[in-house]
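Novice: can't give you the sequence, but here's the structure:
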C-alpha cells in the first residue's frame, strides 16, 4: 500500500470516528486541579461554573412561521462562543444543592446527573453512581424555583439500587444517544423547564440540555430516574 493510499485510508477512518463520537469529550481536557473544592468535591467558590465552557456554546434562534400562523423556534449553536448566562444560571442551583463537580478530576466510577429546573417549581437533581458492583441514586430538592432563586435544600435522600436498574437506565441513555447529542441548549422557549444531563466515567465527560421535553428517549431516561425515587408527582408537573 503506497503512502498516498494509506493517508487517504487514515483520514477516512478518523472522519468516521469523529462522526460517531461527536465533539471531543475526553475528561483529560477538562481536569483542573486548581479549582478549589471541599472534601466532597463541592466548589468553595460560589462563582465556580459547574460545566466546562466548551460544553455550552451560545445558541442563535430563528422564529419560523408555520402554515397555521403559529411559530416554531429553530436553534443553532455558535462555534467559539460561551453562554455565560446559562452556565451561571444552572451552576447557581447546583451550588445551592451542594452538588460535587463532575468534570474537574478523574474518577474510578461512572456517574449520570439529571438536573431539573422547572420555572415555577422546586429545583431537583438526581445523581446515579456506579462503582464496581455498587449502585446508588442520590436526589435533592430545593425549596426555591428553577427559573428564579434556588432557595435551600429541602430534601436530600439516597437509595441503594440494583444492577438491573442501572442496566435499564444505561439502555435508555443509549437509545437517547446521549454521548453524541448536540451541545448547548437544543431548544429555547418561554418558561417551561431545563432538563440537564451530565455523564462522566474514567475517560469521558459530557453535558447536554433540553428544554421542556415531553416524550422521546432523552425524556424517558430522565423520567426513569424520577421513577426510582419515592416522589409522588402528577404528570402535569413533569414539564
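Specialist: Nice, thanks for sending it over. None of these values were measured; they are calculated from a predicted model.

Novice: contacts and neighbour counts: CA atoms only from here.
Specialist: Will do.

Novice: How many residues are close by the residue lying closest to residue 188 once chain neighbours are set aside?
Specialist: Nearest non-adjacent residue to residue 188, counting by CA to CA, 6 or more residues apart in numbering: residue 211, 6.0 Å away. Residue 211 has 20 neighbours, counted by other CA atoms under 10 Å.

Novice: Quick one: the strands in the chain, in order.
Specialist: For the chain, strands defined by DSSP state E occupy the ranges 59-65, 71-77, 110-118, 124-131, 134-142, 153-161, 193-200, 205-211.

Novice: quick one, what contacts the residue nearest to residue 188?
Specialist: 185, 186, 187, 188, 189, 192, 193, 194, 195 (CA atoms under 8 Å, 6 or more residues apart in numbering).

Novice: Comparison target below:
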C-alpha cells in the first residue's frame, strides 16, 4: 500500500522490497539463535522474500487470475472481476483510501514463504553445527576444574602461580567445537571402553581460521584409523559445521611414524598446560584415551616442542593444505 501511495507501484519494486525484507528477516533470526550468515542462506532468504513480493503485487484484482493459475489454487480464491488499469490507478498525491479487501494474498503463498524461511533456518543451523546428536557428556574429569598445576614455562615466559588445568569457561568453549564436529568425549571413553583402547586426538583452534580436529584410533589388528574434520567457523569465534572429512586407515609407514613420535617425545609426561597465553593465536590441544587413562595437554601458539611436533604430524595425515600454520 505504501508503494501505491508513493506512486512507486510496479512488479520490480515489490520484488525488491520483498527480497530485502526476506534477507533482513532471516538475518535478524540467525543473529538471535547465534548462527552465522552464509551466502547460500542469504540467497534463499532473498529469493523467498522476492517471491512473496511478486505474489503480493500479482494478487491485486487485475493480476489475481494469473496468481491463481501460477500456484494452482484457483478454486480456493475469490472470483476475480475484470478491472482496467485506469480503474486501479491511484494519483501520487494526495493519498487516497485503498478499498478494503482489494489486495488478496492466497493463503498458500504465505505458507510456501514460511516453509522456505523455515528451511533456510534449518540449513543455517545445520551449517553452524547447532544440531547436536551426541548425548550430554563430560569432556574433562571433574577434578580438572578444581586442581591447580604448575604450567610449563616457554619462550622466556616465567612460570606463574599454579593454575587450574581447565576452568569452566575453557571447558565449555572447547566442548562446543568437539560437539559441533560430533566428536565423543575421550574422558568418557577412557572410563567405559576396554582397557586395550588407544586413541589420540589433536584439536587445532586458530583464532581467524577454520578449526581442525584429527583423531586416530588403534584398531584390533594393530593398525590405526584416521578420522579428521575441518569445521566452517573460526577457532576464536563460532565453530560452524563440518566442512571437510577424511576417514581412512593409516599406512604402515604413517602408523610407524606416529608410534615413534609418541614414544620418543614422551609428550604426555610434560606439564598439562603452558604458561604462554594471548588473545589472537591458536590453541593446540592434545588428548588421549591411553588404555583407560585420560590424558590432556594444552598449549598456546607453540613455536616448538613435542606438542607442536605431534600436532603437525597428525595434520600431515589429513593431506590438507593450510593457509597459515601458527
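Specialist: Yep, that arrived. Note that this is a predicted model, so its numbers are computed, not measured.

Novice: quick revisit: export the strands of the first structure as CSV, with columns for distance to residue 180 of the first structure.
Specialist: Below are these laid out as CSV (distance: least, CA to CA, whole Å):
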stretch, distance to residue 180 of the first structure
strand 59-65, 18
strand 71-77, 15
strand 110-118, 15
strand 124-131, 20
strand 134-142, 24
strand 153-161, 27
strand 193-200, 12
strand 205-211, 9
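
Novice: out of the ones you listed, nearest to residue 51 of the first structure?
Specialist: Proximity to residue 51 of the first structure (CA to CA) singles out strand 205-211 among those, at 7.7 Å.

Novice: could you measure the residue lying closest to residue 191 of the second structure once chain neighbours are set aside against residue 265 of the second structure, distance?
Specialist: Leaving aside its sequence neighbours, residue 191 of the second structure sits nearest to residue 292 (CA to CA, 6+ apart; 6.1 Å). Between residue 292 of the second structure and residue 265 of the second structure the distance, using CA to CA, to the nearest Å, works out to 21 Å.

Novice: more neighbours, the two?
Specialist: residue 292 (21 against 15).

Novice: that older thread, tell me the residue in the first structure aligned with the residue nearest to residue 191 of the second structure.
Specialist: By TM-score structural alignment, residue 292 of the second structure lines up with residue 203 in the first structure.

Novice: check contacts around the residue nearest to residue 191 of the second structure.
Specialist: Counted by CA under 8 Å, 6+ apart, residue 292 of the second structure has contacts 189, 190, 191, 193, 194, 195, 196, 197.

Novice: Helix or strand: which one has the third one?
Specialist: Assigning secondary structure by DSSP states H and E places residue 191 of the second structure in helix 186-192.

Novice: tell me which residues in that helix are buried?
Specialist: Of all the residues in helix 186-192 of the second structure, those buried under the rule 16 or more other CA atoms under 10 Å are 186, 187, 188, 189, 190.

Novice: nearest to residue 144 of the second structure, of these?
Specialist: Distances from residue 144 of the second structure to these, taken by CA to CA, are shortest for residue 187, at 11.3 Å.

Novice: Now do the same for that closest one: its match in the first structure.
Specialist: For residue 187 of the second structure, the residue aligned by TM-score structural alignment is residue 103.

Novice: From what I see, that match and residue 51 are in contact.
Specialist: Yes - here residue 103 of the first structure lies in contact with residue 51, judged by CA atoms under 8 Å, at a distance of 7.1 Å.

Novice: show me where the second structure has helices.
Specialist: Using DSSP state H, the helices of the second structure run over 2-5, 11-33, 39-57, 64-71, 85-88, 107-127, 168-180, 186-192, 252-265, 306-318.
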